[in-house]
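Trainee: Sequence and computational prediction follow.
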Amino acid sequence: MAASEGVECLVRYGLSGRVAWFAGEDGPDAPSRGDAVVVRTVRGLELGEMLVVEAPRGRAGEDSVGPFRVLRRAGDDDLTRAREADALRESRFDLCRGIVEHEGWPLELVDVEPLLDFSTVLIVLPLDELDPAPIRARFRVSCDFDVHVEPVGDEPVVAEPTASASSGRCGDCDCGSGGCSKAAAKTRADGPATASGSGSCATKPHGAGCSSCGVAAWKSAARRQDPPA
């Protein structure tokens, strides 16, 4: 039996509707356009939507583990787990914001995104130079989930952008190449999540919050202001 040929897949994933190329396998059972898929990104295991399947041209992102990959077409268990992860967003936001405020880190927590393995992406606005190592270590000690720290506006490696910033768009972020903050619609799951993904920590919860292009302008303006006498 001949081995299946490799392909490259353009996949949309994440709350902000990220789009990036992933390595994949061809064959009769391979996912096609419109299918829900499980992908491995630098953030972890995530649910995505297949957009395009093409012959490989070396466009897939890569880290120390290897190329980012489409692992499989999402099954019922994957979809159930994705709903459970999404149901954790509000409680995870309150929990994570409480820890951030208690530690006094120089950042504003914008949103959180629990992944399929129930690790959680902290989407943050850095207010100063930010080292994510102590943040991740603090969560490992205090809670039953790991975190990934992602500054607002960070984008994955996306090959061959189709528009430039000079085409009349912002130019201060990636929206000239079709990115920016287009929120992907998410279906909220009714009922409690599984205990394995619920998270635990003694810190009390706090507020809520959330945007992208205007954030950069606000941050720049804030830094230009003279300190009060």
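Mentor: Yes, it's here.

Trainee: can we go C-alpha only for contacts and neighbour counts from here?
Mentor: OK.

Trainee: all strands for the chain, in order.
Mentor: 6-13, 18-25, 36-41, 44-54, 62-63, 66-67, 69-73, 107-114, 120-126, 147-151 (DSSP state E).

Trainee: here comes the other one, which I'd like you to weigh against the first:
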Amino acid sequence: MDRLAAVRFNSAGKYYYFSTDLDVKKGDKVIVETVRGLEMGEIISDLTDLSEFKLDNELKRIKRVANRADIEVYNINKIKAQKSFEICKEIIAETNLDMHLINCEYTLDASKVIFMYTSDERVDFRDLLKKLASVFKCRIELRQVGPRDKAKIVGGIGNCGLPLCCNSFLGEFDGVSINMAKNQLLAIN
């Protein structure tokens, strides 16, 4: 019988629901198919019976429980991502693009590399994409993120002196109303 599993891919990231008939429990590492490709995530809560929910569409299924080889590949990909990050920074400097690289991630099967960056303006990165494709020889995604997402990825210390909430436990951001921004004396943009 299918059950509902909440899977998180980053320690403080958003969680997604998948269906499964596997014998898994909270804390298990699992392999799932996402829009980005194969990825490893962690089950963050106890499984619930799928029949309790009225879902409009079909949930993707958990492929399998992660084995030792999957975890090893995941760790190798993290090391590759650090090297790829440095290479991409050098290529960005060569092409004189006005963008600040934030993070780099590989999918589990290393068929795709995702670079996240911030920029104040729209960036024409066609030349950059060609150079990156010739170096990495896989699918490349360049994703522009905003300042809130940057804080979530990079981390830091908040006004209270503790690690940023978005980096430590907040899964999703709520919208910021104009009234909230005015109360905190923030720029209204």
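Mentor: Looks like it arrived, so ask away. What you see is a predicted model; the values in this text were computed from it and never measured.

Trainee: Just send the strands of structure 1 back as TSV, with distance to residue 137 of structure 1 too.
Mentor: As requested, those are arranged in TSV below (distance: least, Cα to Cα, whole Å):
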stretch	distance to residue 137 of structure 1
strand 6-13	26
strand 18-25	27
strand 36-41	21
strand 44-54	17
strand 62-63	21
strand 66-67	24
strand 69-73	27
strand 107-114	16
strand 120-126	14
strand 147-151	9
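
Trainee: Which stretch among these is buried most, on average?
Mentor: Most buried of these, by mean neighbour count (mean count of other Cα atoms under 10 Å): strand 18-25, with a mean of 24.

Trainee: circling back to that earlier point, what about the strands of structure 1, which gets the closest to residue 138 of structure 1?
Mentor: Closest approach to residue 138 of structure 1 among those (Cα to Cα): strand 147-151, 9.6 Å.

Trainee: how much does the closest one stray from structure 2?
Mentor: In the superposition with structure 2, the average deviation recorded for strand 147-151 of structure 1 is 2.6 Å (mean Cα distance after the TM-score superposition for structure 1).

Trainee: Show me what that strand is packed against.
Mentor: Helices and strands touching strand 147-151 of structure 1, by 3 or more Cα pairs under 8 Å, 6 or more residues apart in numbering; DSSP states H and E, are strand 120-126, helix 132-142.

Trainee: which part of structure 2 lines up with the first one?
Mentor: Residues 113-119 of structure 2 are matched to strand 120-126 of structure 1 when aligned by TM-score structural alignment.

Trainee: what about the matching stretch, distance to the chain center?
Mentor: 11 Å (Cα atoms, centre = their mean, to the nearest Å).

Trainee: picking up where we left off before, can you tell me which of the strands of structure 1 is nearest to residue 135 of structure 1?
Mentor: Here strand 147-151 is closest among the strands of structure 1 (Cα to Cα), at 8.0 Å.

Trainee: which bit of structure 2 covers that closest one?
Mentor: Going by TM-score structural alignment: strand 147-151 of structure 1 matches residues 140-144.

Trainee: which residues make contact with that stretch from outside it?
Mentor: 112-119, 129, 132-133 (Cα atoms under 8 Å, 6 or more residues apart in numbering).

Trainee: Please dump those into JSON lines; it should also carry distance to residue 82 of structure 2 for every row.
Mentor: Output for these, formatted as JSON lines (distance: Cα to Cα, whole Å):
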{"residue": "112", "distance to residue 82 of structure 2": "15"}
{"residue": "113", "distance to residue 82 of structure 2": "11"}
{"residue": "114", "distance to residue 82 of structure 2": "12"}
{"residue": "115", "distance to residue 82 of structure 2": "11"}
{"residue": "116", "distance to residue 82 of structure 2": "13"}
{"residue": "117", "distance to residue 82 of structure 2": "15"}
{"residue": "118", "distance to residue 82 of structure 2": "18"}
{"residue": "119", "distance to residue 82 of structure 2": "21"}
{"residue": "129", "distance to residue 82 of structure 2": "18"}
{"residue": "132", "distance to residue 82 of structure 2": "15"}
{"residue": "133", "distance to residue 82 of structure 2": "17"}
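
Trainee: quick one: which of these is nearest to residue 1 of structure 2?
Mentor: residue 112 (33.3 Å).
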